[in-house]
Each structure stands twice: as C-alpha cells, then as structure tokens.
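> Just the structure for this:
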Amino acid sequence: MNWYLKVVKDNYANFKGRARRHEYWMFAFINLMIAVLLSIIDAVVFGPGNFMLSSLYMLVVLIPGIAVAVRRLHGTGRSGWWMLLALIPVIGVVALIVMMCVDSTPAPNRYGASPKRVGNHMQPLHP
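Predicted coordinates:
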C-alpha cells in the first residue's frame, strides 16, 4: 500500500525522474482492485450499468497513473511519448506492457539516477 500512496500523495503529477517496476506494478494492481471494488459497490447501490463512484475514482487517479507510467518508461531509458503506443489497438498495448516489464537501466540515464541504487549497493526504497 505504501507504493500506491507514494504515487498518489508524493508524486501526484511528477513526470520527472524514474520509477521502479515494483512501484509501477503495485500501483497498477492496487488501482485495479480499488476500481473493481468501486464498480461492485456502484452496481449494488446505484444499479447495474451505473459507474458513478468508479468513474470519479478513475478521473482522480488519471494524472498519477500517467505520471507513474511515464516515470517507469524513463526507468527503462525511454521517453514518456512511448505512452502513445497505447493508441494502437492490441499491438501497441502489448508492446507497452512489455516495456513496463523490462528491468530498469542500472546506470544513471538522461532521466536521473536509478531509484534502485543508493550509494554503491542495492537497497529497497522503503524499509
């Protein structure tokens, strides 16, 4: 849950820097679980086909979701403009998922130092 809160609170609209795979995928997973839960609540409270709460939630997390995806692409040494691949049906989305799964470049790149490296050894981001 710390990874999700880090993206939503600390880096709400931060498109600079790099994000670890773990940060991106934990945000994506928790985001999906919250959206599914809110969709179920919407169906029970407001009736089937009405997605008031889940739509509002998705609107709130749109910017941090794009920001963490751009930072994840920065982690692999790619520009955030690669996000436009998602506009290509199937092939673009699959290519983007593969890019999100690739490990970060261990050395500093044009987007900053690796978030995995602190000093000369690997350390987790949160204790």
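> drop to CA atoms for contacts and neighbour counts, all remaining ones
OK.
> Which stretches in the protein count as strands?
117-118, 121-122 (DSSP state E).
> Tell me where the protein has helices.
2-5, 21-46, 52-60, 62-75, 91-101 (DSSP state H).
> another one to check against the first:
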Amino acid sequence: MIEWYKKVVFENYANFNGRARRSEYWYFVLMNMIISTITMMFDKILGIKFGVNLLYGIAVFIPTLSVSVRRLHDIGKSGWILLISYITIIICAVGLVLGMLTLGTSSFNIWFTIPIIVMVAICIWMLVLFVTEGNDGKNKYGSDPKNIFDEDDEIDEIGTAEA
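Okay, here's the model as predicted:
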C-alpha cells in the first residue's frame, strides 16, 4: 500500500500519460485519506484551522489529478472527463451558495435540489469509472499495466520474454 502511494507521489508526481491500475489508484486514495486524517488531528491538536492539512492537500493535489487521469486512461476514457466533472461540481456548488445567500435557506426549492442531484450523480458516475476494470491489452493511452509483457513480445520455450 505504501509502495503504491510512493509510486504516485514521487515517481509519477505530474505524469498524466499512461495508465494506472485500480490498485494503484485505490491504495493511493486510502493512504491519502489516512494521512489527511492524521494531518487534521495535528491541526486540531495545534488549534489551527487548515494548517498542516491544507499544506498536505496542496502537496498532493497534482499527484491526485495525475493518478485520476491515468486511472481514466486505463478504462479508455479521456482525462478531460475529470476536468469537466470538477467544473460542473464547482458551478453547482457556487450556484447553491449564491442561492442560499440571495434566497436564504428557508426557501429551499427545486433550484437547490437540481444542483445537489447533479453533484451526487457526477460523484456516483466517477466512482463507477474508478472501480471499472481496465481495458485488456493496449489501448490508445498505453500498455496494459497488469500485463508484464507487451503484446509485441514473444515468449520463448523457457517462459522469458524476448523483445
């Protein structure tokens, strides 16, 4: 688990090319959640808001984006899906906040319900994409990260690859 995290953060910090297996993505997410929880506890103990946790979040922002894009590549999807999803969620969230500021929370109506439904639907859709098994073999984003050998490699009699 820690090895996957190190691979994402140190070896592939801003690598938006290629593919990431589900295990690489989800072990990174798990370690990220554990470290975020620890940094939030430090912030609470130190009596500061968003100190250590904010710094950590800034530090892993790019690796989080890169592993997410590579995960989408593994299922044959463009990384632009992530950007479009984030922009849509931000627009909905801003709309909710502006609606609450102008209309107040007492007039919670369809204009509040629609953005919430859209945000939840996008989150569920992204979750489904991130848990989907990657494409077998090469796709337009690169070789299958599960496959040790390229499809072009040949196996000799004793089972080793010849490039």
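> related to what we said a few turns ago, quick one, which of the helices of the first structure gets closest to Tyr111 of the first structure.
With CA to CA, the closest approach to Tyr111 of the first structure among the helices of the first structure belongs to helix 62-75: 6.0 Å.
> what does Gly142 of the second structure align to in the first structure?
Mapped onto the first structure by TM-score structural alignment, Gly142 of the second structure lines up with Gly112.
> So for that match, what's the nearest residue that isn't a sequence neighbour?
Spatial nearest neighbour of Gly112 of the first structure, excluding adjacent residues (CA to CA, 6 or more residues apart in numbering): Gly17 at 5.6 Å.
> Tally up the residues packed near that neighbour, please.
19 (other CA atoms under 10 Å).
> Over in the second structure, tell me which residue corresponds to it.
Aligned partner of Gly17 of the first structure by TM-score structural alignment: Gly18.
> Apart from its neighbours in sequence, what residue is nearest the spatially most central residue of the second structure?
Nearest to the mean C-alpha position of the second structure, by CA atoms, centre = their mean, lies Ser68 at 3.5 Å. The shortest distance from Ser68 of the second structure to any non-neighbouring residue, by CA to CA, 6+ apart, is to Tyr25 (7.0 Å).
> tally of neighbours for that neighbour?
If you count neighbours by other CA under 10 Å, Tyr25 of the second structure ends up with 22.
> ditto for Asp74 of the second structure
31.
> got the contact list for it?
Asp74 of the second structure sits next to 18-21, 134-135, 139, 141, 144 when contact means CA atoms under 8 Å, 6 or more residues apart in numbering.
> In ChimeraX, how would I select the buried members of those?
A single ChimeraX command selects the buried members of the contacts of Asp74 of the second structure (16 or more other CA atoms under 10 Å):
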select :18,19,20,21,134,135,139,141,144
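> Many thanks, we can stop here.
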